[in-house]
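Chemist: Have a look at this prediction, sequence included:
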Amino acid sequence: MTDLIPPPEHLLEEAVTRALREDLGLAGDITSTATIPATQTSEARIVVREPGVVAGLPLAQAAVRALDTQVAFAAQVADGDPVETGTELALITGNTRTLLSAERVALNFLGRLSGIATLTAQYVAAVSGTQARITCTRKTTPGLRALEKYAVRAGGGVNHRFGLFDGVLIKDNHVAASGGVGPAVERARAAAGHMVRIEVEVDTLAQLDEALALGVDAILLDNMSLDDLREAVARTGGRALLEASGGVSLETVGAIAATGVDLISAGALTHSARCLDVALDFASGG
C-alpha cells in the first residue's frame, strides 16, 4: 500500500519506550544477560505463521533500535501488504542480547496491529462493489489509539475521529441531555469552529428528517433495520454523509453496504481483532 503514511516518529518512540520499560523493568533481561555473551551477534527473521495483512513494521524496528542503534533491520514487505503463511517480514542482524530483549515488544506490536489490519481487510472485501467505506471507532486500547487506527488504514479502512477533540458527534445521550436533536445541533454549531464538522446519531427516520432539516454534515444511523437504512438513503439524497453503525459483523456488513450508505463503522475492528501469529526465528549465532 504505497500511499500508507506511517505514524509520526514521536508516537512510535513513546509507545515503544513505554512497552520496553514495562518488560525490562529495573533489572533488564536477566535471562539473556546470564546466558548470552555480551559481544555475540545473531541474524534473525520475523516470519508470519498464517495469512494476513501486515501492519506494525515501523514499531518492530523501533523496538530493536531503541536498545541498540547498530542493529540492522531490513523489512522484506511493507505495511499494508497481504502475506501468506511463512512469509519473511523482516531480516534483523545485530547483538544477540538486544534481539532477545526486544523480541516480545516487537512481536506484540506487529501481531496486534497486523491482526487489526487483517480483520479490516476482511470487512473491506465484504463490501467490495458498493460505495461504502469501512471505518473504525474510539473503541481502542487505551494509549494505542493512533497506532490501531493506523492499522485500520493498513487494512484498507478509513479513520473516524481520533478523539473527542477533532469532531462533533452528537450521540443519543447528548440528544437526551440537551432536550432534542435541534437544541443539541444549535448549541454545537454555535460553539464549534468553522472547520469542525458536525455529525448526529439518530435511531429513527423522524430524527433523520430533523437532522437533515438542520443541515448537519453527517448522520449516524444507529442500529437501523436494512429497510430503514434504504429509506434513509432515499430520503437523504446525498445531502449528508450517512454512517451505519451497530450490530455490524462480517456476516452483516455486506447487506448493510448494499443499502447505499456511505460509511459503516465497526468497533470490532479494534476491540475484537485477534493478533496475527508472527514469530522471530534465529538463523545463526556467533
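Modeler: Great, that's in hand. Numbers count the residues shown, from 1 in each chain.
Chemist: C-alpha from now on. contacts and neighbour counts both.
Modeler: Fine.
Chemist: what helix or strand does residue 134 sit in?
Modeler: Of the helices and strands defined by DSSP states H and E, residue 134 is found in strand 133-135.
Chemist: Does that strand pack against any helices or strands, and if so which?
Modeler: Secondary-structure packing of strand 133-135 (3 or more CA pairs under 8 Å, 6 or more residues apart in numbering; DSSP states H and E): helix 96-126, strand 263-265.
Chemist: at 6 Å instead, please
Modeler: The contact analysis (3 or more CA pairs under 6 Å, 6 or more residues apart in numbering; DSSP states H and E) places strand 133-135 against strand 263-265.
Chemist: now residue 153, what's its secondary structure?
Modeler: helix (DSSP: H, G, I helix; E, B strand; the rest coil).
Chemist: Run through who's touching the strand holding residue 134.
Modeler: 157-160, 263-265 (CA atoms under 6 Å, 6 or more residues apart in numbering).
Chemist: Which of those ranks first by neighbour count?
Modeler: Taking other CA atoms under 10 Å as the neighbour criterion, residue 264 ranks highest of those with 25 neighbours.
Chemist: could you measure that residue against residue 137, distance?
Modeler: 10 Å (CA to CA, to the nearest Å).
Chemist: Over to residue 42?
Modeler: 41 Å.
Chemist: ok, now residue 180?
Modeler: Look at residue 180 and residue 137: by CA to CA, they are 24 Å apart.
Chemist: now residue 270
Modeler: Counting by CA to CA - residue 270 and residue 137 are separated by 8 Å.
Chemist: what do you get for residue 208?
Modeler: For residue 208, the distance to residue 137 - CA to CA - is 21 Å.
Chemist: next one: residue 280
Modeler: 31 Å.
Chemist: what do you get for residue 78?
Modeler: Applying CA to CA, the value for residue 78 to residue 137 is 25 Å.
Chemist: Use this one as the comparison:
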Amino acid sequence: MVGRFSRTTTWWPRTDASIATESPDSPAPITRTLAILTRNHPPHQSLRANSLLEVLIGLATPMGERAMLPHDRGHLLWTAEDGASRMLISSMDRWTTAIVGDDGIDGPVMGFGEKVTAQVTSRADGTIAGASAVDYMLQIWAPSLSTSWKAGDGRRVSEGDVIVEISGDSESVLRMERSILNLLGQLSGIATNAAHWATIAPRQVAATRKTVWGMLDKWAVHLGGGLTHRLNKDDATMIKENDLAVTGESGMQAIVQLLSTIDVNDCGAFLELEVTNEKDAIVAASTWKQRQEGDSLPPLVLMLDNFGPERSKAMVGELTDMGLRDAVVLEASGNIVFDDLEAWRECGVDVLSTSAINRGTTPLDVSMLIDQ
C-alpha cells in the first residue's frame, strides 16, 4: 500500500498559539540562552529565546479569523514559548555542520586574537529568521563567541537596524563571518518573502517539500507567517500520480481502491491526494464522503494541480452543489506566483501551495562590521 507509515499524530485543531506577536516598539536587546542537542551533548527539550515573536500574519486577508488547516505544522518546529524543538535543532545540527564544513572548518575554532565586537546590520527591511541557528552554530563551532540579539527570530527590521552584536576573539569572528551572514541572510530572505505572501495573499499560503535547506526553509516560512505543509515525507501522506501508478490500477479505479482501503492511522498528520482533472476530484471527494459516513474521519486534503483560479472556482461550486465540499480541504497548487494572487481572491479554495515562497528568494542583505 502506498504511503503507509507508523504514525499516530493526526490532524485535529490546536488550541495553543504557536506564534505570538510583539509590538515593533518593544525594547530591542535580546539575550539568548541555548539548550544544545547534538551527538555530543545530552538532549534537551528546546532552544529557548527570551523574546516573543513579532510575526504579523495575514493583515490584508479578508478571511476573518484564519481557519486551522492541516498544513499548519510550524508548531512542531518552533513556538514562541519554547523556541526550537528537538526536530528543528537536529536539522540545525545537520545544516550548520555542512555550512561550516564547506567553508573549510572541520573542528571548533579556537582563536587567540584580541577581543573585538562586531555588529551585523540589515541593509534592507525584512523579517529575521536564523538567529537561533546562528547561536547553535557558534556554540558548537566557535564557543568563544557570544551574541546579543537586538532583533531575534520573527522580528521585523528596517534598513540600517543592528540585528546582533557578536563579541569574542578577532580570529574566531573573522573565521565565522561568512557562515553567519550566509545562514542569517538566506533564512531571513525566506521569512521576509513569506511575510510578503502571507500579508497580500487572499488565502493562506503553504510551502512545499521543494526546499533548499529542508526544515530550515520550513521554519523560516513559519516565522514569516506562511504554513509549512508537511515537514518531511513521513510527516503526512501525499498520494501523487507516481504513487497511483504503482498500485496496479489505473485512473479513477486506483483512487477509489486506495481511498476505500487506506488505514488513516498510518497516514501521519493528514492524507492528501493530488488530482489533475475534475472527474478524479469528484470521485475522490465522493469516496471519502462515503467513508466519513461510517467513521469519524477528518477531511481529505485534495490538491487541485494546475487548475488555475477559474477551474478551481468551478470545482468548488460543483463539489458544493453535490454536497461534497465539507469532505475535503481544497489546496490549489501549480504555477502560483505572487503577481497573480489577486486572481485567487474569489476562487473558494482553502489554501494555496507554492515553492515560490521559499525557493529563488532574495536573501536579506546583511553585513558585519567590527567596531574600531
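Modeler: Arrived safely. A quick note: this is a predicted structure, and the numbers were derived from the prediction, not measured.
Chemist: Could I get the TM-score for this pair?
Modeler: Here the TM-score for the pair of chains, by TM-score structural alignment, normalised by the length of structure 1, is 0.86; 273 aligned residues with a CA RMSD of 2.4 Å.
Chemist: ok, back up a step: could the contacts of strand 133-135 of structure 1 be laid out in a markdown table, adding distance to residue 241 of structure 1?
Modeler: A markdown table is the format used below for those (distance: CA to CA, whole Å):
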| residue | distance to residue 241 of structure 1 |
| --- | --- |
| 157 | 16 |
| 158 | 14 |
| 159 | 15 |
| 160 | 13 |
| 263 | 8 |
| 264 | 11 |
| 265 | 13 |
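Chemist: do you know how far the residue of structure 2 positioned farthest from its centre is from residue 205 of structure 2?
Modeler: Within structure 2, residue 114 marks the point farthest from the mean C-alpha position, 39.7 Å out by CA atoms, centre = their mean. According to CA to CA, residue 114 of structure 2 and residue 205 of structure 2 sit 48 Å apart.
Chemist: Ok, residue 170 of structure 2 next?
Modeler: Counting by CA to CA, the gap from residue 170 of structure 2 to residue 205 of structure 2 is 43 Å.
Chemist: who's more crowded, those two?
Modeler: Remark: of residue 170 of structure 2 and residue 205, residue 205 carries more neighbours, 29 against 18, as counted by other CA under 10 Å.
Chemist: show me the contacts for the counterpart of residue 55 of structure 1 in structure 2.
Modeler: Aligning on TM-score structural alignment places residue 55 of structure 1 opposite residue 129 in structure 2. Contact analysis of residue 129 of structure 2 by CA under 6 Å, 6+ apart lists 153, 187-188, 220.
Chemist: Residue 270 and residue 137 of structure 1: who's more crowded?
Modeler: Set side by side, residue 270 of structure 1 and residue 137 show more neighbours around residue 270, with 26 against 20, by other CA under 10 Å.
Chemist: need the contact list for the counterpart of that one in structure 2.
Modeler: Matched across to structure 2, residue 270 of structure 1 falls on residue 358, judged by TM-score structural alignment. Residue 358 of structure 2 sits next to residue 190 when contact means CA under 6 Å, 6+ apart.
Chemist: can you map out the strands along structure 1?
Modeler: Secondary structure of structure 1 (DSSP state E): strands at 41-48, 52-53, 72-75, 82-83, 88-95, 133-135, 168-170, 198-202, 218-222, 241-245, 263-265, 278-285.
Chemist: what would those look like in JSON lines with distance to residue 229 of structure 1?
Modeler: JSON lines is the format used below for these (distance: least, CA to CA, whole Å):
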{"stretch": "strand 41-48", "distance to residue 229 of structure 1": "40"}
{"stretch": "strand 52-53", "distance to residue 229 of structure 1": "31"}
{"stretch": "strand 72-75", "distance to residue 229 of structure 1": "44"}
{"stretch": "strand 82-83", "distance to residue 229 of structure 1": "33"}
{"stretch": "strand 88-95", "distance to residue 229 of structure 1": "42"}
{"stretch": "strand 133-135", "distance to residue 229 of structure 1": "15"}
{"stretch": "strand 168-170", "distance to residue 229 of structure 1": "19"}
{"stretch": "strand 198-202", "distance to residue 229 of structure 1": "11"}
{"stretch": "strand 218-222", "distance to residue 229 of structure 1": "7"}
{"stretch": "strand 241-245", "distance to residue 229 of structure 1": "8"}
{"stretch": "strand 263-265", "distance to residue 229 of structure 1": "11"}
{"stretch": "strand 278-285", "distance to residue 229 of structure 1": "40"}
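Chemist: looking at those strands, which is closest to residue 14 of structure 1?
Modeler: Of all these, strand 72-75 sits nearest to residue 14 of structure 1, with 19.5 Å by CA to CA.
Chemist: Read off where the closest one ends up in structure 2.
Modeler: Using TM-score structural alignment, strand 72-75 of structure 1 lines up with residues 146-149 of structure 2.
Chemist: how close does that stretch sit to structure 1?
Modeler: In the superposition with structure 1, the average deviation recorded for stretch 146-149 of structure 2 is 1.0 Å (mean CA distance after the TM-score superposition for structure 1).
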